[in-house]
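1. need a structure here:
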Amino acid sequence: MSEWVSTRLGDVTSQVQELVKVASGTEYPLLGVKWYAEGPFLREVVTSETSKATRFYRVQPGQFIYNRLFAWKGSFGLVGEDLAGSYVSNEFPLFDCDRTRLLPEFLSLHFGQRSVWSYVARVSTGTTASRNRWKESQFNDYEIALPSTAEQRRIVDVMAAVDAQVNALGAEKRRAASLLALVRNAYPEGTECALSSVVSSIQGGKSVQASDEKPQFGEPAVLKLSAIQLGSFVASEAKRLDDLTGYTDAHRVEEGDLLITRASGSFDRVGYATIARNVAPQTYLPDLIWRIQTKPEVCSTTFLAHLLCSPSVRSMITSSARGTASMRKINKALLGSLRLPIPSSEEQSKYVRQCDAVASEVEALDLELADLRAFRSALLASLLNQEIEIPEAYDALLEEVS
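-> Next comes the predicted model:
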C-alpha cells in the first residue's frame, strides 16, 4: 500500500475571489450550498433593486465551495457545469485545487463524511451556535491525508459508480412515490362528511424537555416530529425520556395508531399522517403529534390515513395551517371541519388495497436505498482510512473498457 501524506489544505488549494460589482439592470443568479454534502444549487436570482449587496463573487465549474455558516452541517460541494455564470456572497468561499496533488472530486469526497462535519462543528466559532462559522484560515490549516493523484482518481471513480447506483435507485423510488400520490388521489366518491363526524377523538401528546439521545430498547421514549413522514412511520426517530411525570397510558403510542403532525417548521410537512408500525414499548406522543381515532363502522383507520396523504387533501390541510414562517400549525377545529368523501366500507377496502400495494413497493425501495447509502458511507470511510486499497490493475481494466 502506498504512503499517504498528511497535507495542509492551504498548500494544495488557493482561494478564488473574482469580485463583481453589482450593476443596475443586471441579474445575478446566486448559489446556496445544501447541507449533508448535497452540493451547491441555484438559490435565487437578484438584481440591484432586490438585493442590498454591492458586490458578489463569480463562480467557475470545478471549484470547491462551502458555506461558512453551515459547514458544521456538511454544507460542502463542487460547482458543476450547470452552475457556470453564477455568483455567491462572501459567506461562500471558493477554492481551486492544485490538480497535480489534489483532485477536487477527492476533496469533495473527504468533506462528505459525517466525521469531518463533527470535527468542523467542534472547531467552528461564533457568538451563538446558529452563527458559528468555519473560517477560511481554518480551512487552510486543515490537514488531509493524500495518496497519489492516480489513487485519488481510482477512489473517485469507484465512488462515482456507487453514486450512480444511489441516484438510479433514488429516481426509481421517486417514480414509485409519484405513482402512489396518483393512486391516493384517485379516491372513490362518497358522502361528503366533516372529518369530525367520522372520528371519535383527536388526542394530543405532552410537551416535554428531552435529550436528543436515542433510547435503548425498552427505555421510555418520546417521538420526534421526524418519525411522521408522508404515509410512513420511522420508529427509530425518538428521544429518550428520563421523566415520565404527567404521562399516562393515554399518551402511549400503540401499534396501528393513526398519527398526524399538528405543527412543523416546514410548511409542507404540516399535517403529515401515517400509521404507526413496529412501535417500541413505552413510546409516547409529544404535544406536536396527534392520534386520530376513527369510528370503525363509518371509516377505517387505513382508509383515512391514505386519504389524508392524497395531494388534494394535503392541499386543504396545508392551506388551513396558521402561524409564523418558522412554525406553521393546524388546530383541531380546522382539521375537524375538513370535508372528505366517505364511501362504503367495500369501496374503502378496495382503495386501501390499491394504495397499500404501491406503498409497499415504495417502502421496499426506501429500505434498499437506505442500505445502499449505508454501504456507500462505509465504503467511503474504508477507502479514505486506507482500510481498502484499489489495485493498480484497476487502471488497466479501465483502459480495456474504454
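
2. switch to C-alpha atoms for all contacts and neighbour counts from now on
-> Fine.

3. Pull up the gap between residue 387 and residue 4, please.
-> Separation of residue 387 from residue 4 (CA to CA, to the nearest Å): 12 Å.

4. Which one's more surrounded, the two?
-> Shown here are residue 387 and residue 4; by other CA atoms under 10 Å, residue 4 has more neighbours (15 against 10).

5. Setting aside sequence neighbours, what's the nearest residue to the more buried one?
-> Among residues not flanking residue 4 along the chain, residue 147 sits closest, at 4.4 Å (CA to CA, 6 or more residues apart in numbering).

6. ok, now which ones touch the one you found?
-> Neighbouring residues of residue 147 by CA atoms under 8 Å, 6 or more residues apart in numbering: 2-5.

7. Would you double-check that residue 29 falls in a strand?
-> Yes. Applying DSSP: H, G, I helix; E, B strand; the rest coil, one finds residue 29 inside a strand.

8. Next, the second sequence, to be compared with the first:
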Amino acid sequence: MNEWRYLPAGKIARQRREVVRLESGVQYRTMGVRWYGKGAYDRGVATTETVKAKVLYRARQGDFTFNRIDTQKGAFDVVAAGLDGALATNEFPLYEVDPEQMDANFLILHFQQPDVLRRIGAVRAGSEGRARWKEDDFEAWTVPVPPLDVQARIIEVVRAVDKQIAALDAEATALTAVLRCFRAHLITGLDTPVVRADQAFEITMGRQRAPKYAAGPYMTPYLRSANVGYGALNLSDVLEMNFDPTEREVFGLVPGDVLVSEGSASHSAVGMSAMWRGELPEPICFQKTLMRFRAIRGVSIPAFVNHWCQWAYESGTFLDIAGGTNIKHITAMRAVRMPVQLPDVATQEQIADQLDAVSDVVVAARAEALRLRSLRLGLLSGLLDRTIEIESAG
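-> A predicted model of the protein is given here:
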C-alpha cells in the first residue's frame, strides 16, 4: 500500500482571510457551522446593528471551516456552493486546503471520529462555557495524509454508507408522516361515545423531586421528562431517589404504562409520550414532570392508550390544554377532563393492530439507520487507523 504521511494541519491548510468591513445600512449574508456534524448553514442577513463585529470574512466554496466554540461536538464542514460568498465571524475560521496534498472532504472524515473529538475536548482553552479550540490548535493538530487516490477511495466508501443512511432516514420520515395521518383517522374518525379521559385511562402525576428524597434505604431508579422522547424512551441517564415501599406501589411502572411529558419550556416537548415496556428491572418509578396513563381493565388496552397519547401529542391536543406562558404545563387536573372517543375493547385491539404494524416498519427503518451509523463509525475508524486496508479508487 502507498505510504501515508502524518502532518500538522497547518502544513496542508492555510487560513484565508478575505476581510469585509461592515458598513452602516448594508445587509450582509452570513454563515455558521452547527454541532453534531450538521455542517455549515446560512445564518441569515446581518447588519452593523445585529452583529458586534466590525469585520467579517468571506467564505468561498471548498473552504474547510469549523466552529471554535464547543468544537468537540463535531462542528466541522466544507463550504458548499450555496454558501459561496457568505460572511463568517472569527468564530468560524476559513482554510484553503492544498489540493495537491489533501481533499478537504477527507479532512472532514478525520474530524468526525469520536476519539478525535474527545481529544479536542480535552485540550480546548478558555473559561467554562466559552472554551475554544482555536486556529493554533487546529494548525498544530496531526492529521493523516494518505495519497490522494487512497483519500478518494475512502471518501467514496464512506459516502456510499452515508447515502444508505440518508435513504433510511427519508423512508422513516415518510412512514412517520403516513403513521400520523393514519393514527388521526383511526383515533378520531369512528362514531364512538365520548368520555372524560379519567373514565378511559388511569392518570397519575409522578412524585415531586425534593432534597429529602436524595438519600434513603429505598433508592429507586425513576424516569423524568428528559427520558421521554417522541414515541421512544432514552434510558442512557436514569437517576435515583428514595421511594419507600408504599410509594413504589403508587408510582411504580409496569409494562404498558404510557409516560407523558407534563410540561416544558419548549412547546414542542409538551405532551411528548412513550410507552414503558419493562426495559429496566423493577422497581422503577417516575417523577412529577411526567404523567402516567394506564389502561383500565375492561375499558381500555395499553396499545390503544399509547396511540391515543401519541395522537394527542401529534395533533397539539395536549399543548392546547396546557397552561402557563413561558413554560407550559398540562397538569393532571386538565388531563383528566380531556374528551376521548372511546371504542369498545375489541375495536381498540383492531385499531392498535393496524397502527402497530405501521409503527413496527418505522422502528425497523430507524433501527437499521442506527445500525449503519454504528457501522460507519467503526468503518471510518478502521480506514483511518489502517486496520482496514483499502486500495485506491483507480
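
9. TM-score them against each other, please.
-> For this chain pair, the superposition-based TM-score is 0.86 by TM-score structural alignment, normalised by the length of the second structure; 381 aligned residues with a CA RMSD of 2.8 Å.

10. Spell out the residue ranges of the strands in the stretch 101-250 of the first structure.
-> 143-146, 191-194, 199-204, 221-223, 228-229, 232-233, 238-240 (DSSP state E, counting those that start in this stretch).

11. and the residue nearest to residue 4 of the first structure, what pairs with it in the second structure?
-> Alignment note (TM-score structural alignment): residue 147 of the first structure maps to residue 146 of the second structure.

12. Could I get the full set of helices for the stretch 1-150 of the second structure?
-> Using DSSP state H, counting those that start in this stretch, the helices of the stretch 1-150 of the second structure run over residues 104-110, 114-123, 135-140, 148-188.

13. Test my guess that residue 48 of the first structure contacts residue 23.
-> Yes. Taking contacts as CA atoms under 8 Å, residue 48 of the first structure lies within contact range of residue 23: 6.5 Å.

14. So if I had to pick from those two, which one is more boxed in?
-> residue 48 (16 against 13).

15. which ones are touching the closest residue to residue 94 of the first structure other than its chain neighbours?
-> Among residues not flanking residue 94 of the first structure along the chain, residue 65 sits closest, at 4.8 Å (CA to CA, 6+ apart). Contact analysis of residue 65 of the first structure by CA under 8 Å, 6+ apart lists 33, 40, 76-79, 92-95.

16. let's see 7 Å
-> By CA atoms under 7 Å, 6 or more residues apart in numbering, the contact set of residue 65 of the first structure is 76-79, 92-95.

17. And the helices of the stretch 1-150 of the second structure: which comes nearest residue 210 of the second structure?
-> Closest of those to residue 210 of the second structure is helix 114-123, at 33.5 Å (criterion: CA to CA).

18. what's the average per-residue distance for that closest one once overlaid on the first structure?
-> Here helix 114-123 of the second structure, set against the first structure after superposition, deviates by a mean of 1.2 Å using mean CA distance after the TM-score superposition for the first structure.

19. for the strands of the stretch 101-250 of the first structure, which one ends up most surrounded?
-> Mean neighbour count (mean count of other CA atoms under 10 Å) peaks for strand 221-223 among the strands of the stretch 101-250 of the first structure, with a mean of 27.

20. And that one, what does it pack against?
-> Here strand 221-223 of the first structure touches strand 238-240, strand 283-284, going by 3 or more CA pairs under 7 Å, 6 or more residues apart in numbering; DSSP states H and E.

21. how about the ones you listed in JSON lines, adding distance to residue 201 of the first structure?
-> Output for these, formatted as JSON lines (distance: least, CA to CA, whole Å):
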{"stretch": "strand 238-240", "distance to residue 201 of the first structure": "24"}
{"stretch": "strand 283-284", "distance to residue 201 of the first structure": "17"}
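
22. Of the ones you listed, which is nearest residue 340 of the first structure?
-> The nearest among those, by CA to CA, is strand 283-284 at 28.9 Å.

23. Looking at the contacts of residue 65 of the first structure, spot the one nearest residue 138 of the first structure.
-> Set against residue 138 of the first structure, the nearest of the contacts of residue 65 of the first structure by CA to CA is residue 93 (12.0 Å).

24. Look up how far residue 167 of the second structure lies from the residue mapped onto the closest one from the second structure.
-> Aligned counterpart of residue 93 of the first structure in the second structure: residue 93 (TM-score structural alignment). If you measure residue 93 of the second structure against residue 167 of the second structure using CA to CA, the figure is 32 Å.

25. Look at residue 265 of the second structure and say how many residues are nearby.
-> Neighbourhood size, residue 265 of the second structure [other CA under 10 Å]: 13.

26. Contact partners for the closest residue to it other than its chain neighbours?
-> Setting aside the residues directly before and after it, residue 265 of the second structure is nearest to residue 327 in space (CA to CA, 6+ apart), at 4.3 Å. By CA under 7 Å, 6+ apart, the contact set of residue 327 of the second structure is 263-265.

27. and which of the residues you listed is nearest to residue 336 of the second structure?
-> Closest to residue 336 of the second structure out of the contacts of residue 327 of the second structure is residue 263 (15.5 Å), distances taken as CA to CA.

28. quick one: contacts for residue 139 of the second structure?
-> Residue 139 of the second structure neighbours (CA under 7 Å, 6+ apart): 8-10.

29. redo that, cut-off 8 Å
-> Residue 139 of the second structure sits next to 8-11, 13 when contact means CA under 8 Å, 6+ apart.

30. same thing with residue 149 of the first structure?
-> Per CA under 8 Å, 6+ apart, neighbours of residue 149 of the first structure: 99-103.

31. Dump these into TSV; add distance to residue 202 of the first structure as well.
-> Below are the contacts of residue 149 of the first structure laid out as TSV (distance: CA to CA, whole Å):
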residue	distance to residue 202 of the first structure
99	61
100	64
101	62
102	58
103	56
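
32. And those residues, which of them are buried?
-> 101-103 (16 or more other CA atoms under 10 Å).

33. Same list (these) but as CSV, adding distance to residue 351 of the first structure.
-> As requested, these are arranged in CSV below (distance: CA to CA, whole Å):
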residue, distance to residue 351 of the first structure
101, 59
102, 56
103, 53
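
34. out of the residues you listed, which one sits closest to residue 254 of the first structure?
-> Distance to residue 254 of the first structure, by CA to CA, is smallest for residue 103 among those, at 51.8 Å.
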